[in-house]
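Undergrad: The following block contains a protein sequence and its predicted model.
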Amino acid sequence: MFELLKSLVVVTCLVPVVMAIILGLIYAFGELCNFISSFGHSE
């Protein structure tokens, strides 16, 4: 029972971290696309 509780706590801690990483990657990808498009238009 304690092992199950411990794994549940670990999952609960990991979920926000994974969500933050995914959101950060999406945000960085969007910024990169904006940078590339603005760089292309400046030519």
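TA: Perfect, I can see it now.

Undergrad: only C-alpha atoms for contact and neighbour calcs from this point on.
TA: Noted.

Undergrad: host element of Gly40?
TA: Take DSSP states H and E as the rule and Gly40 turns out to sit in helix 2-42.

Undergrad: Report all helices and strands that that helix contacts.
TA: The helices and strands touching helix 2-42, judged by 3 or more CA pairs under 8 Å, 6 or more residues apart in numbering; DSSP states H and E, number zero.

Undergrad: For it, what is the distance to the chain centroid?
TA: Centroid separation between helix 2-42 and its chain, computed with CA atoms, centre = their mean, to the nearest Å, is 0 Å.

Undergrad: The structure to be compared is supplied as follows:
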Amino acid sequence: MENTEKWVEKYKETMDKNKPSEKLMEQTLELMKHEIDSQRKGKKKC
């Protein structure tokens, strides 16, 4: 358990150091939304 906690702390530190750009996050979210929408449309066709 302790090892996991240490790993999470290290991971958080790393993420803080190289924060992904806002634009990249937005693009990822848009892509996910698009994927979900296309999946919903695909289900409706069936």
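TA: Happy to help now that I have it. Since the model is a prediction, treat every value here as computed from it, not as a measurement.

Undergrad: Neighbours of the counterpart of Phe29 of the first structure in the second structure, how many?
TA: Applying TM-score structural alignment, one finds that Phe29 of the first structure aligns to Met32 in the second structure. Neighbours of Met32 of the second structure under the rule other CA atoms under 10 Å: 12.

Undergrad: same thing with Met19 of the first structure?
TA: Residues near Met19 of the first structure, counting by other CA under 10 Å: 11.

Undergrad: Lys23 of the second structure too?
TA: 9.

Undergrad: Glu26 of the second structure now?
TA: 11.

Undergrad: do Leu14 of the first structure as well
TA: Residues contacting Leu14 of the first structure under the criterion other CA under 10 Å number 12.

Undergrad: Next: Glu35 of the second structure.
TA: Per other CA under 10 Å, the neighbour tally for Glu35 of the second structure reads 12.

Undergrad: just Lys19 of the second structure next, same as before
TA: Counted with other CA under 10 Å, Lys19 of the second structure comes out at 9.

Undergrad: any idea how far Thr28 of the second structure is from it?
TA: Distance of Lys19 of the second structure to Thr28 of the second structure, computed by CA to CA, to the nearest Å: 14 Å.

Undergrad: How about Glu2 of the second structure?
TA: 32 Å.

Undergrad: More neighbours: the two, which one.
TA: A side-by-side neighbour count of Glu2 of the second structure and Thr28, using other CA under 10 Å, places Thr28 first with 12 against 7.

Undergrad: ok, that one to Glu35 of the second structure distance?
TA: Using CA to CA, one gets 11 Å for the distance from Thr28 of the second structure to Glu35 of the second structure.
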